[in-house]
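>>> Here is a sequence with its predicted model. Questions after.
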Amino acid sequence: MKPFFVIASAIALTATTPALADHHRSSTIVETAIASPQHETLVAAVKAAGLVDTLAGQGPFTVFAPTDSAFAKLPEDTVATLLKPENVTTLRSVLTYHVVAGKVSASELIGMIDENGGSAQLKTVQGALLTASLSDGKVILTDSEGGTASVVQADLKASNGIIHATDTVSMPG
């Protein structure tokens, strides 16, 4: 009887392990960001901008998601000002500047950079371009104003796309 129990337990563990490993794959980009302790400011901004339904939609999307510490680098009161209802258009512009249509993994992005002579232009949902390049093995995003952000965590998979956490808020210019 004992060997049957061991085999049955092993089968049950094998059957549930992929589900645990794929937890984020079954969550949308918004649900994945909500579950992240590093993206509370981003989640508040997405809610204030009315973009929850969009980013929870079918996609796929690639989101370069600034961490809370990235938002903390902005000049004092910037986030509070952006979150005001009268600034929703500006907030949407900043947020959609961090979103690219399609699902682009870190390895695919590095391949695009290599294929294009050291940089790749990414057209954002906002309409402007982000430029991706490599420096010391890290993906660096250069925004319309010349500011740079590093990808600090890559390939957070979601059911409707992928998230790459960044250390700086990119500005559309």
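That came through, no problem.

>>> CA atoms for contacts and neighbours, from now on please.
Noted.

>>> Gln126: neighbour count?
Per other CA atoms under 10 Å, the neighbour tally for Gln126 reads 16.

>>> Which of the three states applies to it?
The local conformation at Gln126, judged by DSSP: H, G, I helix; E, B strand; the rest coil, is coil.

>>> That one contacts Ser93, doesn't it?
Yes. Assessed by CA atoms under 8 Å, Gln126 is found in contact with Ser93 at 5.9 Å.

>>> List the residues that contact Lys138.
Shown in contact with Lys138 (CA atoms under 8 Å, 6 or more residues apart in numbering): 150-151.

>>> my bad, should have said Ile113
Ile113 makes contact with 119-120, 132-134, according to CA under 8 Å, 6+ apart.

>>> try this one next to it:
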Amino acid sequence: MKKLLHQGYMVVILLCAGIVFAVTSCRKEAADQTPVVPVANDEVLEAQVRSEGLTYQNQLPANAQSQAISINEQLAQSADISKNARSSATIYYIASHISLFSALTAALNVTGLNTAIDNGKATLTVFAPTDLAFALLPAPFNKASSISKITDANQLAVLKALLLYHVLGTEVGYKDITPGRSQAATLKPKGASNDNTVYFSKDLGLIGINGKSLVLVPDVYAKNGVIHVISSVLAFPVTNIAEAAISNPNLSTLVAALVKTNLAGVFTGNGDYTVFAPTNTAFAKMPAPYNSAANINAITDANQVATLTNILKYHVLGSRFFGSDLGFFDEHTTLAAAPSNHINTVAAFPVGYVKGIANKGYNYINPGNILCTNGVVHVIPNVLMP
């Protein structure tokens, strides 16, 4: 366990869903964050959860628990469906007989995927979003009545790809998803690199997917596979890291820096990176010539370019970490030059905190878990300093 911070700092530790959500009492979006201290590491907390006999549902955040309770109640009321026991009903039958899946059922019907999901000889895993999850999508994908009326070929193609991104071609139960980070290929036809891959984060017994969605009810077994009920619709990535940065006007200084250092090309190709992306406001706090896109574009000194290159590499990890993967004061090695090339992170769901060696405190990630074909982007309010 890390040393406690000096008495002048106030720390609030939120234990929610068996995951430690660590936040400071004086969090500021545009400034370094006060370091936070978890009450225990994840192994200790997981042992505590097990010893207390908590169910998966008990560990969920309060707003997710209400959805899980409703789903479990509907499962219990059906004579054909039983939780954690193999049902004689197919995945499609189960979805079509649970009112919270009316949008999912409509989507399967209108795209013609209902036949495949109803095939009793298939072996599938379906991550099933609830109607509340679909309601967060733009029209006409946000409710059953609108979905049922879709006739546009392009919209149907998008919806079909989206649905297939929720399906694995094999049965993967809760216990088959290993603790920590893992991934699986979906039945969505592959387009860009990794655009048909889903990423699991299993911490303290809970499962997050793509850093955004939470499994509400795992292991609803059907004749032809298993359903995991999830809190939000999974969106497959359509842009790489460079494209994601270019499309965000708050990251224009970062884009200028990537171009000046010839690193932009790295993030347009294949890969699996985590990028902590400082905003324009973050760069503005830096000394010249690193404090604006215009000044960075004007750099000609080779030593300044080398310094900028190392700073940028200090914001990059060589594999994909979502907010809940960041651990509790874990140390990660960046792509920057040794020896001053490590950063420290604190996990939370969905986002977390990150600190450079020379930073005074932890930076709150906001927004985070921006899924790209070649990694994930977390936006931060300060430049990380080695």
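Thanks, I have the structure now. Keep in mind that what you see is a predicted model, and the values were worked out from it rather than measured.

>>> Tell me how the two chains score on TM-score.
After superposition, the two chains reach a TM-score (TM-score structural alignment, normalised by the length of structure 1) of 0.78; 158 aligned residues with a CA RMSD of 2.8 Å.

>>> Between the two ends of stretch 92-106 of structure 2, what distance do you get?
11 Å (CA to CA, to the nearest Å).

>>> now stretch 336-355 of structure 2
End to end - CA to CA - stretch 336-355 of structure 2 spans 15 Å.

>>> Taking the contacts of Ile113 of structure 1 together, which two end up most distant?
With CA to CA as the measure, no two of those lie farther apart than Ala120 and Leu134, at 9.9 Å.

>>> Which residue of those two possesses the greater neighbour count?
Ala120 (21 against 17).

>>> quick check, the more buried one in a helix?
No. Secondary structure of Ala120 of structure 1 (three-state DSSP): strand, not part of a helix.

>>> Touching, it and Ser133? I think so.
Yes. With contacts counted by CA under 8 Å, Ala120 of structure 1 reaches Ser133, the gap being 6.6 Å.

>>> all strands of structure 1, in order?
For structure 1, the strands defined by DSSP state E cover 61-66, 99-101, 119-123, 129-135, 138-142, 148-158, 161-166.

>>> can you put those strands in a markdown table and add distance to Glu76 of structure 1?
Rendered in a markdown table, the data for those read as follows (distance: least, CA to CA, whole Å):
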| stretch | distance to Glu76 of structure 1 |
| --- | --- |
| strand 61-66 | 17 |
| strand 99-101 | 25 |
| strand 119-123 | 29 |
| strand 129-135 | 25 |
| strand 138-142 | 22 |
| strand 148-158 | 19 |
| strand 161-166 | 20 |
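
>>> so which of those strands gets nearest Phe4 of structure 1?
strand 148-158 (36.1 Å).

>>> Identify the residue of structure 2 aligned to Glu145 of structure 1.
Aligned by TM-score structural alignment, Glu145 of structure 1 pairs with Ala358 of structure 2.

>>> ditto for Thr32 of structure 1
In structure 2, Thr32 of structure 1 lands on Ala244 (TM-score structural alignment).

>>> swap in Phe64 of structure 1?
Per TM-score structural alignment, Phe64 of structure 1 is aligned with Phe276.

>>> Would you check the span in structure 1 matched by the top strand by length along structure 2?
In structure 2, with assignment by DSSP E, the single longest strand is strand 213-222. Counting by TM-score structural alignment, strand 213-222 of structure 2 lines up with no residues of structure 1.

>>> what's the spacing between that strand and its chain's center?
17 Å (CA atoms, centre = their mean, to the nearest Å).

>>> ok, back up a step: with Thr268 of structure 2 as the reference, measure out to the match of Glu145 of structure 1.
Ala358 of structure 2 is 29 Å from Thr268 of structure 2, by CA to CA.

>>> Spit out the contact partners of the nearest residue to Gln153 of structure 1 once chain neighbours are set aside.
Leaving aside its sequence neighbours, Gln153 of structure 1 sits nearest to Ala165 (CA to CA, 6 or more residues apart in numbering; 5.0 Å). Under the criterion of CA under 8 Å, 6+ apart, the contact list for Ala165 of structure 1 reads 64-67, 151-154.

>>> With distance to Ala80 of structure 1 and neighbour count added, can I get those residues in a markdown table?
Conversion of the contacts of Ala165 of structure 1 to a markdown table gives the following (distance: CA to CA, whole Å; neighbours: other CA atoms under 10 Å):
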| residue | distance to Ala80 of structure 1 | neighbour count |
| --- | --- | --- |
| Phe64 | 21 | 27 |
| Ala65 | 18 | 26 |
| Pro66 | 16 | 25 |
| Thr67 | 16 | 24 |
| Val151 | 25 | 18 |
| Val152 | 25 | 16 |
| Gln153 | 26 | 16 |
| Ala154 | 28 | 16 |
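
>>> ok, so of the residues you listed, who is nearest Ser26 of structure 1?
Using CA to CA, the contacts of Ala165 of structure 1 come closest to Ser26 of structure 1 at Ala154, 17.5 Å.

>>> Which residue in structure 2 aligns with the closest one?
Using TM-score structural alignment, Ala154 of structure 1 lines up with Gly368 in structure 2.

>>> mind listing what that match touches?
322-323, 350-351, 377-379.

>>> Please indicate which of those residues has the highest neighbour count?
When the contacts of Gly368 of structure 2 are compared by neighbour count (other CA under 10 Å), Phe322 ends up highest, at 30 neighbours.

>>> Touching, it and Val376? I think so.
Yes. Using CA under 8 Å, Phe322 of structure 2 is in contact with Val376, at 7.2 Å.

>>> hey, what's in contact with both of these two?
Asn369.

>>> on that earlier part again, and the gap between the residue nearest to Gln153 of structure 1 and Ile7 of structure 1?
Taken as CA to CA, the span from Ala165 of structure 1 to Ile7 of structure 1 is 40 Å.

>>> before we move on, the earlier item: specify which member of the contacts of Gly368 of structure 2 is nearest to Leu108 of structure 2.
Pro350 (28.5 Å).

>>> how much space is there between the closest one and Ile150 of structure 2?
32 Å.

>>> need the contact list for the aligned partner of Thr345 of structure 2 in structure 1.
Under the alignment (TM-score structural alignment), Thr345 of structure 2 pairs with Ala132 of structure 1. Applying CA under 8 Å, 6+ apart to Ala132 of structure 1 gives the contacts 109, 113, 119-122, 139-142.
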